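Enquirer: Any chance you could fold what I've pasted below:
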Amino acid sequence: MRNAHRVETVRAAEAALMARLPEGALMQRAAAGLAAACCSLLGRVYGARVVLLVGSGDNGGDTLYAGARLARRGAGVTAVPLGARVHEAGLAALRAAGGRVSDDPFEALAAADLVLDGITGIGGRGGLRPEAVPVARAARGSDAVVVAVDLPSGIDADTGEVSGEALRADATVTFGTYKPGLLIDPAREYAGAVRLVDIGLGATLPSVPDMEALQHEDVARLLPVPFASSDKYRRGVVGVVAGSARYPGAAVLAVAGALRGGAGAVRYVGPATDAVLARFPETLVHPGPPEKAGRVQAWVAGPGLGDEPGVAEVLASDVPVLLDADGLRDLSPEAVRGRAAPTLLTPHAGEAAALLGVERAEVEAHRLWAVRELTARFGATVLLKGSTTLVADPDGAPVRANPTGTPWLATAGSGDVLSGLAGSLLAAGLPARDAASAAAYLHGLAARLTSATATPVTATDVAATLPRAWSDVTTV
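Expert: Below you'll find the model as predicted:
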């Protein structure tokens, strides 16, 4: 599990740890980890040209001390102060190690092999200051590897928002714990490859993080495993209300995802029976209405449904319900809040914007706010799809950011596969938050595996690769 903590939490943990350590020890730990990461990126340190973009405060100190360590290993290190003040002890250490200071960043950047972005730290807000913008652009336009110190300058550490100019890094070395902004787009795009350096904060951080991202072993623990006594009904039956005369393929894709999600059977209800059976003859079918179709342990409703009925009927049921696509159209909080069983909503940014009454751009710029607001309004678990898929739960558990996926997933029908997969996991007995998180992880991993061997990727490709993704997660 990758755990992330807000700035306020990190500050408190650092203060508690520093009270038990000699003065400056925590900064030296950070600098040592940062320098080691830079060495691995450079390969050959001796003779390498390193530029430090140094802001005010402790972030600048981390950068200067790391630069001193690189200088002692033979790198040519140049510090460019960009803040109102510079960490004096760090600057002295750099000079003592043979580093130099320059007021002209552009000449140094033009010849740099590696640039350390220490302009702003985790407390920075609102993008880069105007005087730092041309320097950041020159760094990004150079041939150097750009390494962000703790997080890229200009992003919001708590929300992942980028409200002004920010410096896009090739890699980020973060200290003690992940910050939420490193897990959420648009900021995540600026971070590059993220490396976590342990500086001893574990004992002083709260046991419950502010955000988290599942890894293979976490997902493996969630996935259902049949027992010797299992039959198809004990493993769970998922009902799928999807498709229409105009969009029969949505029903096929939702069923495809559901068949690969761990439930024992899939019961399809809707007008696309012929298309579904032609592709998946193992599907149980019924013309409807849903309440007449037979017992299910969870419902999926909405993909390609158009104006077909079924959403109100499944919401009236006493089993978990997943609503996607047309199932979200004109949905009222009252229709969801009155349910005794869990409800999982899976909107993309446009659908989320309609539910919230805002512009799509507002959701895309403020994804963490949007998923939390949807959860609060509807009292439901929400999986907000997008370049970063987020899962929020009404019980206040940490928001989960999905770490898998690829831009190739931005293709018609991929969301239908995801909804079927998540619904099947609901029917197999997973709580809504876990079903949504595991489904997003497998879905994104399947797309990655597919895109590694064939591009472009289609939704059918993703569904077909789900068994391989499942095996990849569960095979030690």
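Enquirer: Please make it C-alpha for all contacts and neighbour counts, starting now.
Expert: Will do.
Enquirer: tell me, how many neighbours does R468 end up with?
Expert: 16 (other C-alpha atoms under 10 Å).
Enquirer: so who does it touch?
Expert: Shown in contact with R468 (C-alpha atoms under 8 Å, 6 or more residues apart in numbering): A446.
Enquirer: Please report how far it lies from Y441.
Expert: As judged by C-alpha to C-alpha, to the nearest Å, R468 and Y441 stand 13 Å apart.
Enquirer: go on, A19?
Expert: In terms of C-alpha to C-alpha, A19 sits 40 Å off from Y441.
Enquirer: again with A435
Expert: Distance from A435 to Y441, by C-alpha to C-alpha: 10 Å.
Enquirer: which residues sit in contact with the nearest residue to I155 once chain neighbours are set aside?
Expert: Excluding the flanking residues, the one nearest I155 by C-alpha to C-alpha, 6 or more residues apart in numbering is V162, at 4.9 Å. Counting by C-alpha under 8 Å, 6+ apart, V162 touches G126, G127, G154, I155, D156, P186, A187, A365.
Enquirer: Would you do the same for the sequence below? I want to compare the two.
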Amino acid sequence: MRSVDEVLTAFRADDIRAAERPVLARLPEGGLMDRAAAALRSVCVQVLRETCGGAYGRRVVMLVGSGNNGGDALLAGAYLQRDGAQVTAALVGGHAYERGLRAFVSAGGRVIAAREPAGEDQVRRLLEKADLVLDGIVGISGRPGLNGVSKRLSAAVPRSATVVAVDMPSGLDPDTGEIRGDYLAADVTVSFGTLKPCLLLPPAAHVAGRLVDVAVGIHEGLPPQPYVRRLTDMGVAARWPVPNHAGHKYTRGVLGVVAGSDAYPGAAVLAVQGAQRAGVGIVRFIGPRQVTDHVLRAVPEAVPGKGRVQAWLLGSGVESDANQDEAIGEALASGLPCVVDAGALAECVRQRSSGVRAAAADSVLLTPHAGEVSRMLTQLGTPVPRSVVEARPAFYATLLAQQVDATVLLKGPTTLVASPEGWLSSQNDGSSWLATAGTGDVLAGIAGALMAQGVNAMDAGAMAAFVHGRAGLRASAGGPIAAGDVAAATPAVIADLLTGRSSNTGGWTRGHRLSSLR
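Expert: Take a look at the predicted model:
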């Protein structure tokens, strides 16, 4: 094992197959599969050691399909059998990889033809007592959704067994992150060559478990630009703006904030707190008198009224108000970088869809949730229910980014940042306790602070989501939190990142955790 890179990357299935072809031509037959199987065996042994105390005598059931994933499982199963595990291969496909089957049988493994009724019944009984289930049913060449014996046996896997997926959980769409049909959720996914987009994109990412990235020598053949990326601790630390000794409050960035209303004064307070705690030099606040009073009581360092700024945060908690609406319109037309939230989203869509695009796409960051994406697409003439956006978040975040020529941060359990060119960032660094009122305002403030310091929209969105998530984890410690707690925890999270004290925390089911085998 080694530490992960600054950026985790995922590539589409066609790009992976193209990268594999020259490597397969150079290596002896089965060479790439042998590398994958050896790494898969190592992960399974580690999992059994952590969950059962070791591999010896443990019951392993492999669901083996006809493709390369089934071959990887059979070869790894041969190793596990020699390690002392009791391994059974349940053949759910029309045939099995012959070399892998021979190796598995030679090692003493048990084979059951699960497509036959009697065989399926045997496998069901074995699954009831399994310590580990190895999912080698289907990979990037399969269609979404399981059926037949694969569907039935996947449904029979008990919660007590740890599921390790070969390359990706069977039944998912490898490229989109969409869930269409039945699948086998994993506790651990061992991905070969590179991560697959479904491992980073919601909702599929939520059923992939812990990720283990295994290098098998195909990276040189992959495109220079990944389809999906995820920043790690090191990636955020490397990009975070740090003031130098000659700097002052103006060189650290001046963020203008148009936020809050008589109905939602707290949104303005939280947005300003998020920006201030993320390290911006000055926050200039524009809002109704009573809201301004709330802000100044909570953040006396804030400066009320208009003045020169280097970026804008617009819309958090804003309702229809002539002065606020005018300030938002002027800010959007200024050409300065903008973070656009809540009450400013509709005006941003109106301006940019009508051709008023004063700022470039990488200087405008929209921060909607799924319901707001639904409303904006409806405003643009493409009515989409919220539930459909939630089922296809990558598709609709990208569609919105293209239609308004701006960067879109779609908030959710896994936060997506989409560019008009179709590239995606995916961050899953937080706690489910973050789903509480006001945390989105803090997130917008953190993003605004970064853009005021010159960070582009794509990086600002991913970095803000990362720090916001980690601040939520730190504040929660496993229990409920309020949005103000997240803002208060932000400086310590940034300090840990910059000093190298930060680490990925979480359990087996947290999809953002990743190890690398090299």
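Enquirer: Next, the TM-score between them, please.
Expert: After superposition, the two chains reach a TM-score of 0.95 (TM-score structural alignment, normalised by the length of the first structure), with 467 aligned residues with a C-alpha RMSD of 1.4 Å.
Enquirer: Between A19 and Y441 of the first structure, point out the one with more neighbours.
Expert: Between A19 of the first structure and Y441, counted using other C-alpha under 10 Å, the more crowded position is Y441 (26 against 9).
Enquirer: mean per-residue distance, the helix or strand containing the more buried one to the second structure?
Expert: Applying DSSP states H and E as the criterion places Y441 of the first structure in helix 432-451. Helix 432-451 of the first structure: mean distance to aligned residues in the second structure after superposition is 1.1 Å, counting by mean C-alpha distance after the TM-score superposition for the first structure.
Enquirer: Now do that helix: everything it contacts.
Expert: Against helix 432-451 of the first structure from outside (C-alpha under 8 Å, 6+ apart): 214, 219, 222-223, 261, 320, 342-344, 381, 383, 389, 391-393, 400, 402-406, 408-409, 418, 421-423, 425-426, 457, 461-463, 465-466, 468-470.
Enquirer: So how do I select the buried members of these in ChimeraX?
Expert: Typed into ChimeraX, the line below selects the buried ones among those, using 16 or more other C-alpha atoms under 10 Å:
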select :214,219,223,261,320,342,343,344,381,383,389,391,392,393,400,402,403,404,405,406,408,409,418,421,422,423,425,426,457,461,462,463,465,466,468,469,470
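Enquirer: Now, the contacts of helix 432-451 of the first structure that are in helices?
Expert: 219, 222, 418, 421-423, 425-426, 461-463, 465-466, 468-470 (DSSP state H).
Enquirer: Buried residues of the longest helix belonging to the second structure, list them for me.
Expert: Ranked by number of residues, the top helix in the second structure under DSSP H is helix 31-52. Of all the residues in helix 31-52 of the second structure, those buried under the rule 16+ other C-alpha under 10 Å are 32-41, 43-45, 47-48.
Enquirer: Okay, T415 of the second structure and L498 of the second structure: tell me how far apart.
Expert: Distance from T415 of the second structure to L498 of the second structure, by C-alpha to C-alpha: 22 Å.
Enquirer: just T292 of the second structure next, same as before
Expert: 33 Å.
Enquirer: Can you pick out the residue with more neighbours from the two?
Expert: Under the neighbour definition other C-alpha under 10 Å, T292 of the second structure and L498 were set side by side, and T292 has more, 23 against 18.
Enquirer: Identify the residue of the first structure aligned to the more buried one.
Expert: Mapped onto the first structure by TM-score structural alignment, T292 of the second structure lines up with T273.
Enquirer: nearest residue to its match other than its sequence neighbours?
Expert: Closest to T273 of the first structure by C-alpha to C-alpha, 6+ apart is V285, at 6.6 Å.
Enquirer: quick check, the one you found in a strand?
Expert: Yes: with DSSP: H, G, I helix; E, B strand; the rest coil as the criterion, V285 of the first structure is assigned to a strand.
Enquirer: What residue in the second structure is paired with it?
Expert: For V285 of the first structure, the residue aligned by TM-score structural alignment is P304.
Enquirer: neighbours of its match, just the number please.
Expert: Neighbours of P304 of the second structure (other C-alpha under 10 Å): 19.
Enquirer: Surely it and R284 touch.
Expert: Yes: using C-alpha atoms under 8 Å, P304 of the second structure is in contact with R284, at 5.6 Å.
Enquirer: intersection of neighbour lists for those two?
Expert: With C-alpha under 8 Å, 6+ apart, P304 of the second structure and R284 have no common neighbours.
Enquirer: in the second structure, what residues pair with stretch 124-131 of the first structure?
Expert: Taking TM-score structural alignment, stretch 124-131 of the first structure hits residues 142-149 over in the second structure.
Enquirer: buried sites along the matching stretch?
Expert: P144, G145, L146, V149.
Enquirer: how far is it from where the chain is centred?
Expert: Relative to the centre of its chain, stretch 142-149 of the second structure is centred 25 Å away, using C-alpha atoms, centre = their mean, to the nearest Å.
Enquirer: tell me how far the ends of it are from each other?
Expert: Stretch 142-149 of the second structure: ends 15 Å apart by C-alpha to C-alpha.
Enquirer: ok, now stretch 325-337 of the first structure?
Expert: Termini of stretch 325-337 of the first structure sit 19 Å apart (C-alpha to C-alpha).
Enquirer: who touches that stretch?
Expert: For stretch 325-337 of the first structure, contacts defined as C-alpha under 8 Å, 6+ apart pick out 301-306, 311, 315, 343, 345-347, 351, 355, 377-380.
Enquirer: Of those residues, which belong to strands?
Expert: Judged by DSSP state E, the subset of the contacts of stretch 325-337 of the first structure located in strands is A301, T343, L345.
Enquirer: Which of the residues you listed sits closest to A242 of the first structure?
Expert: A301 (5.8 Å; C-alpha to C-alpha).
Enquirer: ok, that closest one - contacts?
Expert: V240, V241, A242, G310, V311, V314, V321, L322, L323, D324, G327.
Enquirer: Nearest residue to the counterpart of G94 of the second structure in the first structure in space, ignoring adjacent ones along the chain?
Expert: The alignment partner of G94 of the second structure in the first structure, by TM-score structural alignment, is A84. Nearest residue to A84 of the first structure, sequence neighbours excluded (C-alpha to C-alpha, 6+ apart): S56, at 6.3 Å.
Enquirer: Check which helices and strands the host helix or strand of R297 of the second structure sits against.
Expert: Following DSSP H and E, one finds R297 of the second structure within helix 289-298. The elements that helix 289-298 of the second structure packs onto, with contact taken as 3 or more C-alpha pairs under 8 Å, 6 or more residues apart in numbering; DSSP states H and E, are helix 265-277.
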